[in-house]
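A.B. asks: Provided below for reference: sequence and predicted model.
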Amino acid sequence: MSIDTPDRDMHVRPGLGAAAHVMQGRELEILRIRVDQPMLIFIDKGTKTVRCGDSPSVQAFPGQAILLAGGHTVDFNNGVLEDGEPYEARCLVFDPALLEDAYYAGRIATTDAAAPGPAQLLRQPSPDLAAAFENARRALALTSAVPDAIVRQRLLEVMHWLLEAGIALHRPQVDPRISLKVRSLIVRRLDHNWTATSVAGQLALSEATLRRRLAEESTSFSELLVDARMATALTLLQATTHPVSEIALSVGYESSSRFAVRFRQRFGFSPTTVRGKRLC
């Protein structure tokens, strides 16, 4: 199924959520992607496999969906079918603020709906859930046409249909690791000229303390900076039609060639490989 989208781009409403229509030109293994917020993904073409730590892997085919709980680092494999059609999926991200809705919280308290694991397969999503999902996705995409109050209700409708299926969304547990605090700060302004000194100041730490605590978590400031930028760049390559040079600028690289080198180092393939010839 090919889905018409008014504008194939990332659509974000702070405090509500985000929507994306992802396309990928060839099969790729994508490792160590941080998923901070609950996300529902409907597969339209190809296959999607998700692995998280020691949990069993989950694979979805067209017409199926995967719910990611948020608060985990996962590996993805987005596969294309033998006919060569690109991988295609639609995604909704739920802002944690939605999970504090009083009526939704009250329903969770009075049902036996279970919290999903890191990745949960919806083998046969109900037509009602699928329709609510698409309505919410389109409401987010039509940023100038649908008021925030309506977008909120459409996202909540998806959450309530998940409850009807026995699945309750919960706010991801707070992770105290300093590396996640650094990453959260960086992703707010990926094109900013971040330094270890400026980030340490934002976190009320000395630079030496920041570097020591990151080393204790087996990472470094430079690794986190590159990883945050490359993860966002990957999403933009999959979910938008923006030129690679524009994506590079948006994540802090004036040089497209330097960006391409960093991207290949992180993922093992080039930015243009993500889209493939059919999507360029």
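C.D. replies: Perfect, I can see it now. Numbering: from 1, shown residues only.
A.B. asks: contacts, neighbours, all on C-alpha from now
C.D. replies: Will do.
A.B. asks: List the buried residues in stretch 251-268.
C.D. replies: Val251, Gly252, Tyr253, Phe259, Ala260, Arg262, Phe263, Arg266, Phe267 (16 or more other CA atoms under 10 Å).
A.B. asks: measure the fourth one to Ile247 for me?
C.D. replies: Okay, so that is Phe259. For Phe259, the distance to Ile247 equals 9 Å [CA to CA, to the nearest Å].
A.B. asks: returning to that earlier point: and the buried residues of stretch 251-268, which two are the farthest apart?
C.D. replies: The span of the buried residues of stretch 251-268, defined through CA to CA, is set by Gly252 and Phe267 at 17.7 Å.
A.B. asks: Please enumerate the helices of the stretch 51-200 of the chain.
C.D. replies: 102-109, 127-141, 148-164, 178-188, 196-202 (DSSP state H, counting those that start in this stretch).
A.B. asks: and of those helices, who's closest to Thr273?
C.D. replies: Using CA to CA, the nearest of those to Thr273 is helix 178-188, at 23.9 Å.
A.B. asks: So which bits of that closest one are buried?
C.D. replies: Under the neighbour-count criterion of 16+ other CA under 10 Å, helix 178-188 has Ser179, Leu180, Val182, Arg183, Leu185, Ile186, Val187 buried.
A.B. asks: Throw the residues you listed into TSV and include distance to Leu236, thanks.
C.D. replies: Formatted as TSV, the buried residues of helix 178-188 follow (distance: CA to CA, whole Å):
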residue	distance to Leu236
Ser179	23
Leu180	21
Val182	21
Arg183	18
Leu185	19
Ile186	17
Val187	13
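A.B. asks: List the residues that contact the residue lying closest to Leu190 once chain neighbours are set aside.
C.D. replies: Nearest non-adjacent residue to Leu190, counting by CA to CA, 6 or more residues apart in numbering: Val251, 4.8 Å away. Contact analysis of Val251 by CA atoms under 8 Å, 6 or more residues apart in numbering lists Leu190, Asp191, Arg229, Met230, Thr232, Ala233.
A.B. asks: Just give me the neighbour total for the fifth one.
C.D. replies: If I follow you right, that is Thr232. For Thr232, the neighbour count with other CA atoms under 10 Å is 17.
A.B. asks: Now the element after the helix or strand harbouring it, going C-ward?
C.D. replies: Secondary structure from DSSP states H and E places Thr232 in helix 221-239. Using DSSP H and E, the helix or strand that follows helix 221-239 towards the C-terminus is helix 244-250.
A.B. asks: how close does the residue nearest in space to the middle of the chain get to Asn193?
C.D. replies: Ranked by distance to the mean C-alpha position of the chain (CA atoms, centre = their mean), the top residue is Val35 at 5.7 Å. Going from Val35 to Asn193 by CA to CA gives 24 Å.
A.B. asks: Okay, one more to line up with it:
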Amino acid sequence: MKDLIAHARQAIASEKGAPFSVYHAIKEQTIINVPITKPLLICVLDGTKRLGVNSEVICDSGEFVFLSNNPQVHLRNIPRGAEYFALLIEFELSDFECLPSDSNPKEPMIKGKVNDALYQSLLQFVDCASYLPDSLWASRRQELLQIFQHEGFPNPRCITTTPDLSHQVYRLVSTDLSADMSSQWLAAELALSESTLRRKLRVEGTSVQEIKDRVKLGTALHLIQTTFESIGIIAERCGYQSQSRFTGKFKQRFGITPTALRKTRMPD
């Protein structure tokens, strides 16, 4: 896994940016209620990840877990030796159209070992970050999905679920985290009455405010895990005018403060 770790570090450090993320920690991280809104491939390259969905799943170095686009999971990222290191690739639902239809029951995740074919494909995917235009990334994600199919893993379509109304609201809120989008405005954008929007979201077990919090705090969690921007700037970028209010909401949701989580990535 050392080559993939080195290549991923190099791609992330470049100014061009990368169509994937790297999460690393030198101390154990425990984070609860992490929202997953798009199919997410997590390849653990060093250390161990423990996930709680319906039951605990252990993903060691050299293994992957492919998460559905709708669970909320509890995570423990555990360094082994020097650090915990994982490569994350987020997929669009449209990416899966390259695969045959799947009539099997939907699953919250697929777990497996990163075999040689998948490893080489991931290495190529990471290396493309230095030169591939954004318009071609969908085809590279589809190539990864086809490798899964070719190598005999379960059809990745088994983890995809049809976007519901909450996903549509999530996408709208994501377009501008600094805006305080009202229920009335969101309903108009979705061609619904405000009361219908609230009722349908209630049936899905959520609300406009819950979705706003999930979007903003989920983005903040990602920024804390992938950047060293100040907590105050991250709070502002995610629509919080008060850093103390942001810290309180973050801890309430994830069970850890932004500062404490940041410290797991930094030496004493």
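C.D. replies: Nice, thanks for sending it over. None of these values were measured; they are calculated from a predicted model.
A.B. asks: Do you know the score for how well these two fit?
C.D. replies: Here the superposed chains carry a TM-score of 0.81, computed using TM-score structural alignment, normalised by the length of structure 2; 260 aligned residues with a CA RMSD of 3.1 Å.
A.B. asks: tell me which of the buried residues of helix 178-188 of structure 1 is nearest to Asp4 of structure 1?
C.D. replies: Nearest to Asp4 of structure 1, judged by CA to CA, of the buried residues of helix 178-188 of structure 1 is Val187 at 29.1 Å.
A.B. asks: What residue in structure 2 is paired with the closest one?
C.D. replies: In structure 2, the residue paired with Val187 of structure 1 is Ser174, using TM-score structural alignment.
A.B. asks: ok, for that match, nearest residue in space, not its chain neighbours?
C.D. replies: Ser174 of structure 2 sits nearest to Val215 (CA to CA, 6+ apart), 6.4 Å away.
A.B. asks: Where do the strands of the stretch 1-150 of structure 2 begin and end?
C.D. replies: 21-25, 29-35, 40-46, 48-52, 56-60, 63-67, 72-78, 84-90, 109-113 (DSSP state E, counting those that start in this stretch).
A.B. asks: Please identify which of the ones you listed is closest to Gln124 of structure 2.
C.D. replies: strand 84-90 (13.3 Å).
A.B. asks: between the closest one and strand 40-46, how many degrees?
C.D. replies: Put simply, strand 84-90 of structure 2 runs at 160 degrees to strand 40-46, going by axes from the mean of the first three to the mean of the last three CA atoms, to 10 degrees.
A.B. asks: which bit of structure 1 covers strand 84-90 of structure 2?
C.D. replies: Going by TM-score structural alignment: strand 84-90 of structure 2 matches residues 87-93.
A.B. asks: rewinding a little: now for the helix holding Thr232 of structure 1, which elements pack on it?
C.D. replies: strand 17-24, helix 178-188, helix 244-250, helix 256-267, helix 271-279 (3 or more CA pairs under 8 Å, 6 or more residues apart in numbering; DSSP states H and E).
A.B. asks: I'd like these as TSV, with distance to Ala119 of structure 1 appended.
C.D. replies: Output for these, formatted as TSV (distance: least, CA to CA, whole Å):
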stretch	distance to Ala119 of structure 1
strand 17-24	18
helix 178-188	20
helix 244-250	29
helix 256-267	22
helix 271-279	23
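A.B. asks: in stretch 85-92 of structure 1, what's buried?
C.D. replies: Quick answer for stretch 85-92 of structure 1 (16+ other CA under 10 Å): Glu85, Pro86, Tyr87, Glu88, Ala89, Arg90, Cys91, Leu92.
A.B. asks: ok, the fourth one - contacts?
C.D. replies: Glu88 of structure 1 sits next to His21, Val22, Met23, Gln24, Ile43, Asp44, Lys45, Gly46 when contact means CA under 8 Å, 6+ apart.
A.B. asks: quick check, nearest of these to Val158 of structure 1?
C.D. replies: Ile43 (16.3 Å).
A.B. asks: Please verify my assumption that the closest one contacts Pro62.
C.D. replies: Yes: contact criterion CA atoms under 8 Å: Ile43 of structure 1 and Pro62 qualify, at 4.8 Å.
A.B. asks: Mind checking which of those two has more residues around it?
C.D. replies: Between Ile43 of structure 1 and Pro62, Ile43 has the larger neighbour count (other CA under 10 Å), namely 23 against 17.
A.B. asks: Let me see the contact set for the more buried one.
C.D. replies: Going by CA under 8 Å, 6+ apart, Ile43 of structure 1 touches Ala60, Phe61, Pro62, Gly63, Gln64, Ala65, Glu88, Ala89, Arg90.
A.B. asks: ok, now with 10 Å
C.D. replies: Contacts of Ile43 of structure 1 were listed using CA atoms under 10 Å, 6 or more residues apart in numbering, and they are 1, 22, 60-66, 78, 87-91.
A.B. asks: Under the alignment, what does Ala228 of structure 1 map to in structure 2?
C.D. replies: Aligned partner of Ala228 of structure 1 by TM-score structural alignment: Val215.
A.B. asks: my bad, Gln265 of structure 1
C.D. replies: For Gln265 of structure 1, the aligned residue in structure 2 is Gln252 (criterion: TM-score structural alignment).
A.B. asks: could you measure that match against Tyr131 of structure 2, distance?
C.D. replies: Between Gln252 of structure 2 and Tyr131 of structure 2 the computed distance is 41 Å (CA to CA).
A.B. asks: separation between Cys91 of structure 1 and Glu216 of structure 1?
C.D. replies: From Cys91 of structure 1 to Glu216 of structure 1 the distance is 35 Å (CA to CA).
A.B. asks: same question but for Ala139 of structure 1, I mixed them up
C.D. replies: Ala139 of structure 1 sits 43 Å away from Glu216 of structure 1, going by CA to CA.
A.B. asks: Kindly report the same for Asn135 of structure 1.
C.D. replies: For Asn135 of structure 1 relative to Glu216 of structure 1 (CA to CA), the value is 45 Å.
A.B. asks: between these two, which one's more packed in?
C.D. replies: Under the neighbour definition other CA under 10 Å, Asn135 of structure 1 and Glu216 were set side by side, and Asn135 has more, 17 against 13.
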